[in-house]
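Engineer: This is a predicted model, with the sequence first.
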Amino acid sequence: MRINLTSVFVDDQDKALRFYTEVLGFVKKHEVPVGQHRWLTVVSPDDPDGTELLLEPDEHPAVDPYRSALVADGIPVAAFAVDDVRAECERLRGLGVRFTQDPVEMGPVVTAVLDDTCGNLIQLTQYA
């Protein structure tokens, strides 16, 4: 068994696609019309057949209270691995990304948390 798909709820699929591809560096894998929205996934360019991230519309009534509570408490909804958190933070800051947590060493990992502009906090993680 392996993880094939996970999702983040986004307030605007077009805005999310731009952020996740043009800023974070993922690549679009699937874009299939589904009613007024799309089945829209991105993947790592380093693992195009790996886990897909679904940029899922946030229209379900449970999403807003759930996501608002996570953001208010500073809890990321997802974590992405990078080779060097500090270097990635600098690169992303240069592109205008806002961080809610600067790089912090936590035992064998270094983490930072960013705002994805679509309603979510995302953690970057570097394993020692």
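Structural biologist: Received, thanks. Residues are numbered from 1 along each chain as shown.
Engineer: can we go C-alpha only for contacts and neighbour counts from here?
Structural biologist: Fine.
Engineer: pretty sure residue 121 contacts residue 72?
Structural biologist: No: Residue 121 lies out of contact with residue 72 (CA atoms under 8 Å); the separation is 10.0 Å.
Engineer: Comparison target, given below:
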Amino acid sequence: MRIGVTSIFVDDQDKAQAFYTDVLGFQLKDKVPLGAHSWLTVVSGADPDGTQLSLEPDEHPAAKAYKTALSADGIPVMAFTVDNVETEHRRLTDRGVEFTQAPLAMGPVVTAVFDDTCGNLVQLVSPVGA
């Protein structure tokens, strides 16, 4: 058993697609129109056949409440592994990404947290010394 698709709730699929591809650097995997929304997934360019991230509309009231509560408490909904958090922090800051937590060593890892512009906080993680 392995994870094929995981989801993140977004307030606007077009805005999310632009942010996750143009800013973060993921690749569009699938975009299948389904009425007012799409089945919209992105993948890592380093692993195009790997786990897909579904950019899921947050129209269900529970999804909006979930996102709002986690964001208000500063809790990331997702973590992305990167080779070096400090390097990625600089790259994304230069691209206009707003971080709520600068790189911080936390035991065996370094983390940073950014706002994905779609109502979520996302954490970056790399091993210390990477």
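Structural biologist: Received, thanks. This is a predicted model, so every value here is computed, not measured.
Engineer: Superposed, what's their TM-score?
Structural biologist: The TM-score (TM-score structural alignment, normalised by the length of structure 1) is 0.98; 128 aligned residues with a CA RMSD of 0.6 Å.
Engineer: where exactly do the helices run in structure 2?
Structural biologist: Under the criterion DSSP state H, helices of structure 2 are mapped to 13-18, 61-72, 85-94.
Engineer: residues in structure 1 matched by the second one, start to end?
Structural biologist: Looking back up the chat, that one is helix 61-72 of structure 2. In the comparison with structure 1, helix 61-72 of structure 2 aligns to the range 61-72 (TM-score structural alignment).
Engineer: Name the residues that touch that stretch?
Structural biologist: With contact meaning CA atoms under 8 Å, 6 or more residues apart in numbering, stretch 61-72 of structure 1 is reached by 9, 58, 76, 77, 119, 120, 121.
Engineer: how about the fifth one, what's its partner in structure 2?
Structural biologist: Spelled out, it's residue 119 of structure 1. Structural alignment (TM-score structural alignment) places residue 119 of structure 1 against residue 119 in structure 2.
Engineer: Please name the residues that touch its match.
Structural biologist: Applying CA under 8 Å, 6+ apart to residue 119 of structure 2 gives the contacts 10, 11, 67, 68, 71.
Engineer: Of those, grab the buried ones for ChimeraX.
Structural biologist: Restricted to buried positions by 16 or more other CA atoms under 10 Å, the ChimeraX selection for those reads:
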select :10,11,67,71
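Engineer: Now the contacts of residue 119 of structure 2 in a markdown table, please, with extra columns for distance to residue 30 of structure 2.
Structural biologist: Below are the contacts of residue 119 of structure 2 laid out as a markdown table (distance: CA to CA, whole Å):
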| residue | distance to residue 30 of structure 2 |
| --- | --- |
| 10 | 16 |
| 11 | 18 |
| 67 | 24 |
| 68 | 27 |
| 71 | 27 |
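Engineer: out of the contacts of residue 119 of structure 2, who's nearest residue 28 of structure 2?
Structural biologist: residue 10 (15.6 Å; CA to CA).
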